[in-house]
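Student: Quick one, what's the 3D model for this:
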Amino acid sequence: MTYRSGVKTGNWLEDLRLREDEMKEYQEEKERGELAFQKEDFFKQNLLRPVNLTGTTDGRLHFGDVVMLVNLGGENRECSAISINADLNSLIKTPLGIKAPCGVSAGRDIQACTRTAFVIESVDGSPEGSTLHYEQRFALKTTLSSARGLYLTSDWKSFQKCAKNSHLQEVNLDEDCSFLSWWKILHFDPQERLENDGQPVPANVKVLVIHYKTNQALAALGDQVIRTIFSKEYVVTAHTFLDSHKAEKDTNHWILCTSDPAGKELLLPTHPQSEANNQVLTQAKAP
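Tutor: As a prediction, the model looks like this:
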């Protein structure tokens, strides 16, 4: 044998220095919190931070209320809520926020947190605390940070811009509160839509959320699933799905959920046409 077993051969010194540099770089990234698992923990910790929804006392929705947009599901869908769909590279630590534009999805984990809570914001000069009415335009803003709040936005689909998988009208989050961020609410029953026009919108009942510019209804697609950092979730789009009677399908039906007056328990009805909801609707119509 030319060398003994303990003799180092090859570029051992270069390999040793390379491993030392890699370890040094690893320690520096760990101290800055830039490792993948640290980013994921920080990401989930902030997006899943509990949020107190507005406690409704009169059964109506108001500007400034913090709500969740929940779809009760259907034949091929479970109950889901509109959620922020961002990746690890989208999170901004200082100030805390998310880079725009950012996607949305319908997550099946129904809990009031930063990822699922939205603020009803006035766009027509209505004061905060005033009642929201059917056909009245408004905006939906995230609660992640006042400095980095993003608005639910949509626009006509094109070859370059459309929803994933479905290729329908895209819905995402953007920094600007423009005409593309305006929405309105319609009664879910077309036969009662005209008589409810201009009436206060009751909380925790089934409604349609319509994009003001394109007149397309917000929808959660049960047959279109995307993978997020949290789980597999439904694609969200702005598209009106009609049945044989020219009425919107349950894909377009949403509940703007609030909490109880104490602000502790989420008011999520098991059946949107329950007697309790009908009583709330009657109270909302009262002057």
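Student: Please count neighbours and contacts with C-alpha atoms only from this point.
Tutor: OK.
Student: What about E29, how many residues nearby?
Tutor: By other Cα atoms under 10 Å, 14 other residues sit near E29.
Student: Which of the three states applies to it?
Tutor: helix (DSSP: H, G, I helix; E, B strand; the rest coil).
Student: Next, the contact list for it, please.
Tutor: Residues near E29 by Cα atoms under 8 Å, 6 or more residues apart in numbering: L35.
Student: Try it again at 10 Å.
Tutor: Residues in contact with E29 (Cα atoms under 10 Å, 6 or more residues apart in numbering) are M23, L35, A36, Q38.
Student: Now go through the residues you listed and say which are in helices.
Tutor: When these are checked against helices (DSSP state H), the matches are M23, A36, Q38.
Student: any chance of these in TSV, with neighbour count and distance to I185 too?
Tutor: Output for the ones in helices among the contacts of E29, formatted as TSV (neighbours: other Cα atoms under 10 Å; distance: Cα to Cα, whole Å):
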residue	neighbour count	distance to I185
M23	12	56
A36	13	41
Q38	14	40
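Student: got the contact list for A81?
Tutor: Here A81 is in contact with 68-73, 105-112, 115-117, 220, 233-234, 236, 254-257 (Cα under 10 Å, 6+ apart).
Student: Counting by contacts, list what the helix or strand where V207 lies packs against.
Tutor: In this structure, V207 is located in strand 206-211 according to DSSP states H and E. Contact partners of strand 206-211 among helices and strands, from 3 or more Cα pairs under 10 Å, 6 or more residues apart in numbering; DSSP states H and E: strand 66-71, strand 151-154, strand 183-187, strand 218-227, strand 232-238, strand 253-257.
Student: now for these, which one comes closest to K285?
Tutor: Closest to K285 of the helices and strands packed on strand 206-211 is strand 183-187 (Cα to Cα; 12.6 Å).
Student: Point out the other helices and strands that the closest one packs with.
Tutor: strand 138-142, strand 151-154, helix 193-196, strand 206-211.
Student: Now distance to K99 and mean neighbour count too, for the ones you listed, in CSV please.
Tutor: CSV is the format used below for those (distance: least, Cα to Cα, whole Å; neighbours: other Cα atoms under 10 Å):
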stretch, distance to K99, mean neighbour count
strand 138-142, 13, 24
strand 151-154, 12, 26
helix 193-196, 38, 13
strand 206-211, 23, 25
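Student: One more, so I can put them side by side:
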Amino acid sequence: MAAQNLYGPGVRMGNWNEDVYLEEERMRDFLDKREKGELLIQRNRRLKKNILRPMELSVTEDGFAHYGDKVILVNPDHPRGEEAGLFQEGDLSLCMSPDEVKAQISDELEVPCGVSAVRTTTPTGRNTFTILRDSTNSDAVDPVLRYGQNFCLGIPAGLECKTHRHLFLRTYFGKEVEVAAHTHLDSHRVEKPKNHWMLVTGNPRNKSTTMLDVPKPPSDDTRAVEQVMGINT
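Tutor: You can find the predicted model right below:
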């Protein structure tokens, strides 16, 4: 005997009253969180807006880096070495990489946090660091960062870093390049390019760019050729 539907679509069955109350409670909870800005999508938007906001780097007048300067750390582009497989070319900047799970439940960046390298030299809240004194020279009065001095960064990160341009990791912002604290030396005991990091300051002619965007002056050979050709420089 075939089963028959003895009830019409408008008939309520089971704990229908509880289901209605639960649905209303979920809606009230949703509206309350939206009003307070506590929805997951709202948290994500605020966090990304904060750490991806444009930043202005410090402009140096004397050519030195100073304590308190805002800079970006850049691993300059270099040829592939012994790495095999995929290889990220271009200038890479050190960026903070928040924990994906913790970023979902907090509006603020939790420190210390991980770091990664990204192919960009545009200053943002994510890759802009402040040079700070460490405990060994906290009483010094010289504002200039000298060679060999220990220093700290406004966002915790290792200073003796290397880039694994052939190793990629999934971060809160997508696929990026791994950064590790290790020193690689060649046969002459010289650090390899993957260990080279530059402190980059702002462009005095355009505060939205960096010193990497300033055209390099022509070499002596170029000037000689231009003089022979009658080109004014």
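Student: picking up where we left off before, how about the helices and strands packed on strand 206-211 of the first structure in TSV, adding distance to N89 of the first structure?
Tutor: Formatted as TSV, those follow (distance: least, Cα to Cα, whole Å):
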stretch	distance to N89 of the first structure
strand 66-71	25
strand 151-154	19
strand 183-187	29
strand 218-227	16
strand 232-238	19
strand 253-257	30
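Student: wait, which of these is closest to N278 of the first structure?
Tutor: Nearest of those (Cα to Cα): strand 183-187, 12.8 Å.
Student: Now do the closest one and strand 253-257, the angle between them.
Tutor: 110 degrees (axes from the mean of the first three to the mean of the last three Cα atoms, to 10 degrees).
Student: which part of the second structure lines up with strand 183-187 of the first structure?
Tutor: Across the second structure, nothing matches strand 183-187 of the first structure (TM-score structural alignment).
Student: between the helices and strands packed on strand 206-211 of the first structure, which gets nearest to I84 of the first structure?
Tutor: Of all these, strand 151-154 comes closest under Cα to Cα, at 9.9 Å.
Student: other SSEs contacting that closest one?
Tutor: Contacts defined by 3+ Cα pairs under 10 Å, 6+ apart place strand 151-154 of the first structure against strand 102-107, strand 117-122, strand 138-142, strand 171-174, strand 183-187, strand 206-211, strand 232-238.
Student: residues near the alignment partner in the second structure of V66 of the first structure, how many?
Tutor: V66 of the first structure maps onto K70 in the second structure, with residues paired by TM-score structural alignment. By other Cα under 10 Å, 24 other residues sit near K70 of the second structure.
Student: quick one: K70 of the second structure and G202 touch, right?
Tutor: Yes - counting by Cα atoms under 10 Å, K70 of the second structure touches G202, with 8.5 Å between them.
Student: quick one: contacts for the residue nearest to the spatial centre of the second structure?
Tutor: Centroid check for the second structure by Cα atoms, centre = their mean gives C95 as the closest residue, at 2.4 Å. The neighbours of C95 of the second structure, taking Cα under 10 Å, 6+ apart as the test, are 72-74, 114-118, 120, 124-129, 155, 157, 176, 179.
Student: the inter-axis angle of the strand holding V207 of the first structure versus strand 138-142?
Tutor: Going by the same axes, to 10 degrees, strand 206-211 of the first structure makes 90 degrees with strand 138-142.
Student: quick check, distance from strand 206-211 of the first structure to the centre of its chain.
Tutor: 15 Å (Cα atoms, centre = their mean, to the nearest Å).
Student: before we move on, back to that, need the helices and strands packed on strand 183-187 of the first structure in CSV (columns: distance to L13 of the first structure).
Tutor: CSV is the format used below for these (distance: least, Cα to Cα, whole Å):
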stretch, distance to L13 of the first structure
strand 138-142, 53
strand 151-154, 55
helix 193-196, 78
strand 206-211, 64
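Student: Of these, which is nearest G59 of the first structure?
Tutor: strand 206-211 (13.3 Å).
Student: buried subset of the contacts of C95 of the second structure?
Tutor: Buried by 16 or more other Cα atoms under 10 Å: 72-74, 114-118, 124-129, 155, 157, 176, 179, out of the contacts of C95 of the second structure.
Student: Show me what Y21 of the second structure aligns to in the first structure.
Tutor: Using TM-score structural alignment as the criterion, Y21 of the second structure maps onto R17 of the first structure.
Student: Contacts only, for that match.
Tutor: Taking Cα under 10 Å, 6+ apart as the test, what R17 of the first structure contacts is M23.
Student: compared with the second structure, how much does the host helix or strand of it deviate?
Tutor: Following DSSP H and E, one finds R17 of the first structure within helix 12-32. Helix 12-32 of the first structure, aligned to the second structure and superposed, deviates on average by 1.5 Å (mean Cα distance after the TM-score superposition for the first structure).
Student: Would you indicate which residues of that helix are buried?
Tutor: In helix 12-32 of the first structure, counting by 16+ other Cα under 10 Å, buried: nothing.
Student: cool, stretch 245-260 of the first structure as well?
Tutor: Under 16+ other Cα under 10 Å, the buried positions of stretch 245-260 of the first structure are 248-260.
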